[in-house]
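A.B. asks: got a structure for you, letters missing:
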């Protein structure tokens, strides 16, 4: 009897784990993040939808399931923080469908490349596709957008993320403009201490992709074992925040566990 119960328990536990893996890998959620700043007038609410590390995954036919959620949130800005594709991607139909609809939903869509774009030999085709649909490429460039009487500066890092001299030159010196840095790889913040960057939006880590109870992520790219910056919100410099989205897609192992596929809705409230 005891052995039978053990077998049943084992089978049910295995089924629960498999079910959780399937759900976390294939059902995308919107992760809400709320921040405060005195650089936007009191009562202002700037919402930014961040999509990262899709790795050419499709959620629903032509992303219909994902796009349905995106339409509901009505974000002011959409940012794509790298690895839309995988380094081996050759067919961009999925991304074509996504980008086309994103631009129909929101006119302000910004993109930076990630390491998988850098390694993909067809990167120029992807860039051409994005530009054709009027997505603003922010690799090593910046843009200032008006918002409710204030200005918001968005700066993007590209492949040479280790050289931040040009980034420092782009940052406004007045310290009154809310400044966002898009950097696929979060380690870039190490060289930006003391600058007027208020918020860094990153991806790359996948949050470890597979996480364990009570431990969390064991290893992420570029940080080794038991990383400090794996997913979520961190203070990387005094009063400066880094948000790492754990992403929607997968790489290497095509599974997620205790780390559901996600995109993020970041609401920045003026105070």
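C.D. replies: Perfect, thanks for sending it. Bear in mind that the values here come from a model prediction, so they are computed numbers and not experimental data.
A.B. asks: only C-alpha atoms for contact and neighbour calcs from this point on.
C.D. replies: OK.
A.B. asks: Reduced to three states, what does residue 96 come out as?
C.D. replies: Secondary structure, DSSP: H, G, I helix; E, B strand; the rest coil: residue 96 is helix.
A.B. asks: so it makes contact with residue 131?
C.D. replies: No: using Cα atoms under 8 Å, residue 96 is not in contact with residue 131; the gap is 11.2 Å.
A.B. asks: Which one of the two is surrounded by more residues?
C.D. replies: residue 96 (16 against 12; other Cα atoms under 10 Å).
A.B. asks: can you tell me how far the more buried one sits from residue 135?
C.D. replies: 12 Å (Cα to Cα, to the nearest Å).
A.B. asks: do the same with residue 254
C.D. replies: 28 Å.
A.B. asks: Tell me which of the two has more neighbours.
C.D. replies: Neighbour count, other Cα under 10 Å: between residue 254 and residue 135, residue 135 has more, with 23 against 10.
A.B. asks: Looks like residue 49 contacts residue 72 (just checking).
C.D. replies: No: Residue 49 is beyond contact range of residue 72, at 11.4 Å (criterion: Cα under 8 Å).
A.B. asks: For the protein, which segments are assigned as helices?
C.D. replies: For the chain, the helices defined by DSSP state H occupy 2-26, 64-73, 93-105, 115-119, 123-132, 165-170.
A.B. asks: Kindly reformat those helices as JSON lines containing distance to residue 159.
C.D. replies: Converted to JSON lines, those look like this (distance: least, Cα to Cα, whole Å):
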{"stretch": "helix 2-26", "distance to residue 159": "28"}
{"stretch": "helix 64-73", "distance to residue 159": "28"}
{"stretch": "helix 93-105", "distance to residue 159": "21"}
{"stretch": "helix 115-119", "distance to residue 159": "7"}
{"stretch": "helix 123-132", "distance to residue 159": "12"}
{"stretch": "helix 165-170", "distance to residue 159": "13"}
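A.B. asks: Alongside the first one, take a look at this:
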């Protein structure tokens, strides 16, 4: 009986921990030194949202919106998979965007799930109508505090244009650049193109995070993936990988809380 009670207690504890670990949002703070950033933009704050996959956090997404608002963002980046192709509910996903556009300018790039729905044009149009800047292999020059930076958005390659080709069409200029792209597994492509700071998602933190080892599996990378969470550096390139917020085919995260990333930039 003692062994049975002990086993039940372990199972109950695991269920509680897993539930909390899938429904409470972690905020990860990153301070990034960006070469060429004007001194006037020191402290520029970017909040990254990735891989919502139609997940909900509070009624009308108020918990998630409040978390982002508390970060006092200057810019909000959405790096794909705001919807899930397996349970498509655009209206539900747009609720959170409606809250975001009241906080700061919002920039968005597609993930593979938007394209897999076959309704990517509808999704982009709906976001644009809310005031979101949708970037499809485009660079936008943005003036902040009288200074110019570039925001480069790369469409998910499932849409027909590879990340390599998208990068080749938009070589670096003299302005500091922030790059949005769903895919972290092509890190070397960002490095070869000399991208300064790339915001990515897609890996879901490796879904199951093993203490001391990292993520277990990620789309596009397979088992024991290299790029799952945090900041990766090579040469002049830094890449941020968000663990994201939702789940897709595998419905549970383990030791891998949903995450928003707050990046504070310094020269």
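C.D. replies: Sure, I can see it. Quantities reported herein were computed from a predicted structural model and do not represent experimental measurements.
A.B. asks: what number of residues lie near residue 174 of structure 2?
C.D. replies: 8.
A.B. asks: could you list every residue that touches residue 59 of structure 1?
C.D. replies: Listed by Cα atoms under 8 Å, 6 or more residues apart in numbering, the contact set of residue 59 of structure 1 reads 26-28, 65-66.
A.B. asks: Could you measure from the residue nearest in space to the middle of structure 2 over to residue 1 of structure 2?
C.D. replies: In structure 2, the residue lying closest to the centroid (Cα atoms, centre = their mean) is residue 50, at 2.8 Å. Applying Cα to Cα, the value for residue 50 of structure 2 to residue 1 of structure 2 is 46 Å.
A.B. asks: could you pull out the strands for the stretch 51-200 of structure 1?
C.D. replies: Ranges of strands within the stretch 51-200 of structure 1 are 77-81, 109-112, 136-137, 141-147, 150-156, 178-182, 199-202, based on DSSP state E, counting those that start in this stretch.
A.B. asks: Mean neighbour count for those - can I get that in TSV?
C.D. replies: Shown next, in TSV, are those (neighbours: other Cα atoms under 10 Å):
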stretch	mean neighbour count
strand 77-81	24
strand 109-112	24
strand 136-137	18
strand 141-147	14
strand 150-156	20
strand 178-182	23
strand 199-202	25
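A.B. asks: which one in structure 1 is aligned with residue 7 of structure 2?
C.D. replies: Using TM-score structural alignment to pair residues, one finds that residue 7 of structure 2 aligns to residue 10 in structure 1.
A.B. asks: likewise residue 149 of structure 2?
C.D. replies: Going residue by residue (TM-score structural alignment), residue 149 of structure 2 aligns to residue 152.
A.B. asks: Help me confirm that its match comes into contact with residue 181.
C.D. replies: No: assessed by Cα under 8 Å, residue 152 of structure 1 is found out of contact with residue 181, at 10.9 Å.
A.B. asks: tell me, how many neighbours does the residue nearest to residue 42 of structure 2 when sequence neighbours are not counted end up with?
C.D. replies: Of all residues not flanking residue 42 of structure 2 in the chain, residue 266 sits nearest, at 4.7 Å (Cα to Cα, 6 or more residues apart in numbering). The tally of other residues near residue 266 of structure 2 (other Cα under 10 Å) stands at 19.
A.B. asks: got it, and residue 128 of structure 1?
C.D. replies: Neighbours of residue 128 of structure 1 (other Cα under 10 Å): 12.
A.B. asks: Next: the one 10 residues further on.
C.D. replies: Residues lying near residue 138 of structure 1 (other Cα under 10 Å) number 20.
A.B. asks: so what's it up against?
C.D. replies: 110-112, 155-158.
A.B. asks: ditto for residue 225 of structure 1
C.D. replies: 218-219.
A.B. asks: separation between the aligned partner of it in structure 2 and residue 203 of structure 2?
C.D. replies: Correspondence of residue 225 of structure 1 to structure 2, assessed by TM-score structural alignment: residue 223. Residue 223 of structure 2 is 11 Å from residue 203 of structure 2, where distance means Cα to Cα.
A.B. asks: Mutual contacts of the two, please.
C.D. replies: With Cα under 8 Å, 6+ apart as the test, residue 223 of structure 2 and residue 203 both reach residue 217.
A.B. asks: ok, the residue nearest to the centre of structure 2 touching residue 84?
C.D. replies: No: taking contacts as Cα under 8 Å, residue 50 of structure 2 lies outside contact range of residue 84: 12.0 Å.
A.B. asks: Skip the chain neighbours and tell me the closest residue to residue 134 of structure 2.
C.D. replies: Using Cα to Cα, 6+ apart, the closest residue to residue 134 of structure 2 is residue 108 (5.0 Å).
A.B. asks: Can you tell me what the one you found aligns to in structure 1?
C.D. replies: Match for residue 108 of structure 2 (TM-score structural alignment): residue 111.
A.B. asks: Its match: what's it in contact with?
C.D. replies: Counted by Cα under 8 Å, 6+ apart, residue 111 of structure 1 has contacts 79-82, 135-139.
A.B. asks: ok, back up a step: can you put the contacts of residue 138 of structure 1 in TSV and add distance to residue 42 of structure 1?
C.D. replies: Putting these into TSV (distance: Cα to Cα, whole Å) gives the following:
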residue	distance to residue 42 of structure 1
110	26
111	29
112	30
155	24
156	27
157	30
158	33
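A.B. asks: one step back: what about the match of residue 7 of structure 2, neighbour count?
C.D. replies: Residue 10 of structure 1, neighbours per other Cα under 10 Å, totals 12.
A.B. asks: now swap in residue 235 of structure 2 and tell me
C.D. replies: When neighbours are counted by other Cα under 10 Å, residue 235 of structure 2 comes out with 10.
A.B. asks: Now check it against structure 1: what is it aligned to?
C.D. replies: Match for residue 235 of structure 2 (TM-score structural alignment): residue 238.
A.B. asks: cool, and residue 208 of structure 2?
C.D. replies: In structure 1, residue 208 of structure 2 lands on residue 210 (TM-score structural alignment).
A.B. asks: for its match, what are its contacts?
C.D. replies: 217, 255-259.
A.B. asks: Need the max-distance pair from the residues you listed.
C.D. replies: Farthest-apart pair in the contacts of residue 210 of structure 1 is 217 and 255; separation 14.1 Å (Cα to Cα).
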